[in-house]
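[1] no sequence on hand, only this structure:
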């Protein structure tokens, strides 16, 4: 019988606890999304996880239907594709909460490299592909550094080129730091710094 690691035990217990405690919020957010704009409550996007395995990452829908066809990146504070209520969800990272289900079923962890879409993963070199050796997470060192990523991209004349040539390599550099040096206490530090940034970096 396979014994779960302490990290997996933490993920299962706290994702389950979070889901149970947040059910009222999930219901309220779902109702607000349906009132705010046409479309479903959840947005599913194929991301690349551990060992290059694809999975459906869950988010509360914050954009109008079909908005992702105009590009993968969200630019600036007021991307016209984002719904009014979606802006609020993104500002406080509430749109990420459905990923508790991704954690519960074992596709993600609370802490780990943020999973990318295949379009960008296909650009990784052999060294960079080491970020796929661990389970992806809701937050990581790069998420703390780039909490205002949308605004940063808005300053570039070519946001996607800037993202590919500057942001992705720096994110991977930080993620590889995590791959090589991570433990329970580092995970706790990343979680606390992430919460601090969400609450106070506004």
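    It's in. This one's a predicted model, so the numbers in the text were calculated from it and none came from an experiment.
[2] alpha carbons only for contacts and neighbour counts from here, please
    Fine.
[3] tell me what the helix or strand hosting residue 11 is packed against?
    Per DSSP states H and E, residue 11 falls inside helix 6-36. For helix 6-36, the packing partners by 3 or more CA pairs under 8 Å, 6 or more residues apart in numbering; DSSP states H and E come out as helix 84-91, helix 99-104, strand 109-111.
[4] and the residue nearest the centre of the chain, how far from residue 96?
    Among the residues of the chain, the one closest to the centroid is residue 138, at 4.8 Å (CA atoms, centre = their mean). As judged by CA to CA, to the nearest Å, residue 138 and residue 96 stand 8 Å apart.
[5] my guess is residue 62 contacts residue 90, does it?
    Yes. With contacts counted by CA atoms under 8 Å, residue 62 reaches residue 90, the gap being 7.4 Å.
[6] and here's the other structure:
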């Protein structure tokens, strides 16, 4: 089945199944943040083009701090649910490199830009490896430096590897381990087995 057809059908089914949870999350986020619970933000998409990504708000507008409900949303990745609309619109796929804020992927040069030929994904190999990225960064003396010098280059490496090795079966495996995060999955081992 072509990837776009799979994405469209699966996204439409997911929206129908998760509509109640999505609406409830939006309502609670609106109450929790004292503002409309949905927000959109510029991200870098396929071929380096910008698009608006949709998320459920987890930050309070005035304090810019993560709210109590926002922490819950982030812990279970529920703040990402509105990205099903990005998938339906054809801006994203279920599996692919996560779309970054301007100032990262759009500044890459040469072969490092290889993964930008793909649509960004709701999940991907780099997302699985750095599932607990916020916790990892919180342990660093200089979180921004650690992100810029360790995490970001590693994500580029993983995303470029995915761009040359991807397959429908691999996408299903990535989705499976995304949905069942308690199952053991070593991204580096997974990649080494397929070199």
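    Right, received. Where do you want to start? For clarity, every value in this text was computed on a predicted model and none was experimentally measured.
[7] tell me how they score on TM after superposing.
    The TM-score (TM-score structural alignment, normalised by the length of the second structure) is 0.89; 184 aligned residues with a CA RMSD of 1.6 Å.
[8] buried residues, stretch 69-76 of the second structure. List them.
    Within stretch 69-76 of the second structure, the residues that qualify as buried are 69-70, 73-74, counting by 16 or more other CA atoms under 10 Å.
[9] chain neighbours aside, what residue packs nearest to the equivalent of residue 160 of the second structure over in the first structure?
    Aligned by TM-score structural alignment, residue 160 of the second structure pairs with residue 176 of the first structure. In space, and not counting its chain neighbours, residue 176 of the first structure is closest to residue 131: 5.9 Å by CA to CA, 6 or more residues apart in numbering.
[10] what ranges do the helices span in the first structure?
    6-36, 84-91, 99-104, 118-121, 141-145, 149-154, 159-162, 168-180, 184-200 (DSSP state H).
[11] those helices: which one's closest to residue 67 of the first structure?
    helix 84-91 (12.5 Å; CA to CA).
[12] show me what that closest one is packed against.
    helix 6-36.
[13] average offset of the helix it packs on relative to the second structure?
    Helix 6-36 of the first structure differs from its equivalent in the second structure by a mean of 1.0 Å after superposition (mean CA distance after the TM-score superposition for the first structure).
[14] how about that helix: buried residues?
    Neighbour-count burial for helix 6-36 of the first structure [16+ other CA under 10 Å]: 8, 11-12, 14-16, 19, 26, 29-30, 33.
[15] just want the angle from it to helix 184-200.
    20 degrees (axes from the mean of the first three to the mean of the last three CA atoms, to 10 degrees).
[16] picking up where we left off before, need the buried residues of stretch 69-76 of the second structure in a markdown table (columns: distance to residue 164 of the second structure).
    Putting the buried residues of stretch 69-76 of the second structure into a markdown table (distance: CA to CA, whole Å) gives the following:
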| residue | distance to residue 164 of the second structure |
| --- | --- |
| 69 | 39 |
| 70 | 36 |
| 73 | 33 |
| 74 | 30 |
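[17] which residues in the second structure does stretch 20-29 of the first structure align to?
    Using TM-score structural alignment, the partner range for stretch 20-29 of the first structure is residues 16-25.
[18] hmm, who's touching the matching stretch?
    56, 78, 81-82 (CA atoms under 8 Å, 6 or more residues apart in numbering).
[19] which of those residues fall within strands?
    Counting by DSSP state E, the contacts of stretch 16-25 of the second structure place residue 56 in strands.
[20] just the buried ones from the contacts of stretch 16-25 of the second structure, in PyMOL syntax?
    Buried residues among the contacts of stretch 16-25 of the second structure (16+ other CA under 10 Å), as a PyMOL selection:
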select buried, resi 56+78+81+82
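[21] tell me the contacts of the counterpart of residue 41 of the first structure in the second structure?
    Matched across to the second structure, residue 41 of the first structure falls on residue 37, judged by TM-score structural alignment. By CA under 8 Å, 6+ apart, residue 37 of the second structure lies in contact with 26-31, 56-57.
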